[in-house]
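Trainee: Predicted coordinates and the sequence they were generated for:
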Amino acid sequence: MRNDELQKYHFLNYDLGEDFVHNSFGFCIEKDKKVLSACTPCLLSKKSAEISIITNSNFRKKGLAALVAAKFILYCLDHDLTPHWDAANYPSYLLAQKLGYKFIGEYKIYYLK
């Protein structure tokens, strides 16, 4: 996944694949050795995990993101982690609602150059 132009973003916070394997977790759906959808924590602490989902554009709207997210959420709950969802776009917002999350408000994000 590290060499995949889309899925490589799951590893931005880790120096090596081994670092991810030893210090994080994630779930994916693959076909013919290609990851179609993956869910990993973009932020992880001892008590919580921030959900990050990336699905190949050719396989969106097929329920794959919902499957990996549901598995991620169940894993978190089984391991006493609070799964947090910060919807960065409308499809993410809709998926969060589908999986039981409730909207609590918006906030602004500023980018510095």
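Mentor: On my side now, so go ahead. Numbers count the residues shown, from 1 in each chain.

Trainee: alpha carbons only for contacts and neighbour counts from here, please
Mentor: Will do.

Trainee: Around the residue nearest to Y93 when sequence neighbours are not counted, count how many other residues there are.
Mentor: Spatially, and ignoring its direct neighbours in sequence, Y93 is nearest to A87 (5.0 Å; CA to CA, 6 or more residues apart in numbering). Counted by other CA atoms under 10 Å, the residues lying close to A87 total 16.

Trainee: Structure two is appended below for comparative analysis:
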Amino acid sequence: MISILNGRRTQMKQLQKQELGLLNPFFAGWEETILWSGLQGHMGHAWVDDGNSPTSARVLVGDFCFLAGRPDLALIEKIDLPISQKFLLLIPRTADWEELIQQAYAGRCQKLTRYAIKKQPDVFDPPKLKAFANSLSGEFELLPINRELYDAAKREVWSADLCSQFSSWAEYERNGLGFAVLHGNELVCGASSYSFYDEGIEIEIDTRKDYRRKGLAQACAARLILECLDRKIYPSWDAANLESVSLAEKLGYHFDHPYRAYEVEFYTACSMQAKDV
């Protein structure tokens, strides 16, 4: 893709796995495991503004788009995504990207505050987590996500993100991990890997609206964390709201800092194109 910016001709380059080292100067020290999934070549795609001497970079994994380096409209003006995806979270590393994002997507971008959670492998209390995992009443059943539950999760809008970043059961079975709560034969809550990286997973938790505030998310998340500890992988947590922060803290995590994100809605079915600026 070629774009003219302030008289400068910019040609975006999508990176191959062997070229991902070009991203290190832009994203080093950024403690986001969804980003790490892209940097390590496990998931998503990455671009730079110039394959020889890059000054800007973009990493896209699922619903998350990370931006770093010198603000460059070419990296945000057009992003091709699956037809089913209706929004994207743009996460700038520095504040100087924000004005460009708001210009490019005026009228369809919402500024959000998200909450980073510290990554501390030794803070968990297994007996406490086991108590949480065993706290459900007898009407509920807590099970590992198997092929049947994987398919069930992907069929419903509320639960799709439990497995949405894994294109097949075989891929999820190989790289994913999760647990689900059933009420009768119905899936009503799940805690699963939204993404995976070398040392762990990023946790996704979803509860059906009519089953919230029953302790299901706490039990499901506790069971997933215990499984991660048994497998010696890290269960990373990033919070979309303060309620998620509160649940994380009950499970042993500690809040780190708030950060800015921009939720951008789609106009077209398969791609997002910035309006003229």
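Mentor: Perfect, thanks for sending it. Predicted model only: the values in this text are computed from it and were never measured.

Trainee: what's the TM-score here?
Mentor: Overlay of the two chains. TM-score (TM-score structural alignment, normalised by the length of the first structure): 0.91; 113 aligned residues with a CA RMSD of 1.4 Å.

Trainee: The residue nearest to Y93 of the first structure maps to what in the second structure?
Mentor: Alignment note: A87 of the first structure maps to A239 in the second structure; criterion TM-score structural alignment.

Trainee: correct me, but the residue nearest to Y93 of the first structure touches Q97?
Mentor: No. Applying CA atoms under 8 Å as the test, A87 of the first structure and Q97 come out as separate, 10.0 Å apart.

Trainee: center of the second structure, which residue is that?
Mentor: I34 (5.2 Å; CA atoms, centre = their mean).

Trainee: how about the helix or strand harbouring that one, aligned to which bit of the first structure?
Mentor: Counting by DSSP states H and E, the element that carries I34 of the second structure is helix 33-39. Aligned by TM-score structural alignment, helix 33-39 of the second structure falls on no residue of the first structure.

Trainee: Could you identify the helix or strand that succeeds that helix?
Mentor: strand 45-48.

Trainee: What ranges does the first structure have for its helices?
Mentor: Using DSSP state H, the helices of the first structure run over 17-23, 64-78, 90-98.

Trainee: picking that back up, contact partners for the residue nearest to the centre of the second structure?
Mentor: V61, F64, S195, F196, Y197, E202 (CA atoms under 8 Å, 6 or more residues apart in numbering).

Trainee: 7 Å instead, please
Mentor: V61, S195, E202 (CA atoms under 7 Å, 6 or more residues apart in numbering).

Trainee: follow-up on the earlier one: contacting residues around the match of A87 of the first structure?
Mentor: Neighbouring residues of A239 of the second structure by CA under 7 Å, 6+ apart: R114, Y115, A116, V245.

Trainee: got it, and I4 of the second structure?
Mentor: T10.

Trainee: secondary structure element for it?
Mentor: strand 2-5.

Trainee: buried stuff in the next helix or strand after that strand?
Mentor: Downstream of strand 2-5 of the second structure, the first helix or strand assigned by DSSP H and E is strand 8-11. Neighbour-count burial for strand 8-11 of the second structure, with 16 or more other CA atoms under 10 Å as criterion, is recorded at T10, Q11.

Trainee: Stretch 222-237 of the second structure now?
Mentor: In stretch 222-237 of the second structure, counting by 16+ other CA under 10 Å, buried: 222-229, 233-237.

Trainee: contact partners of the top strand by length along the first structure?
Mentor: Secondary structure of the first structure read by DSSP state E shows that its longest strand is strand 34-44. With CA under 7 Å, 6+ apart as the test, strand 34-44 of the first structure has contacts from 10, 25-30, 49-56, 59, 64-65, 68-69, 72.

Trainee: Just the buried ones from the residues you listed, in ChimeraX syntax?
Mentor: Entered in ChimeraX, the line below selects the buried ones among the contacts of strand 34-44 of the first structure, by 16+ other CA under 10 Å:
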select :10,26,27,28,29,49,50,51,52,53,54,55,64,65,68,69,72
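
Trainee: and the contacts of strand 34-44 of the first structure, which of them are in strands?
Mentor: F27, C28, I29, E30, A49, E50, I51, S52, I53, I54, T55.
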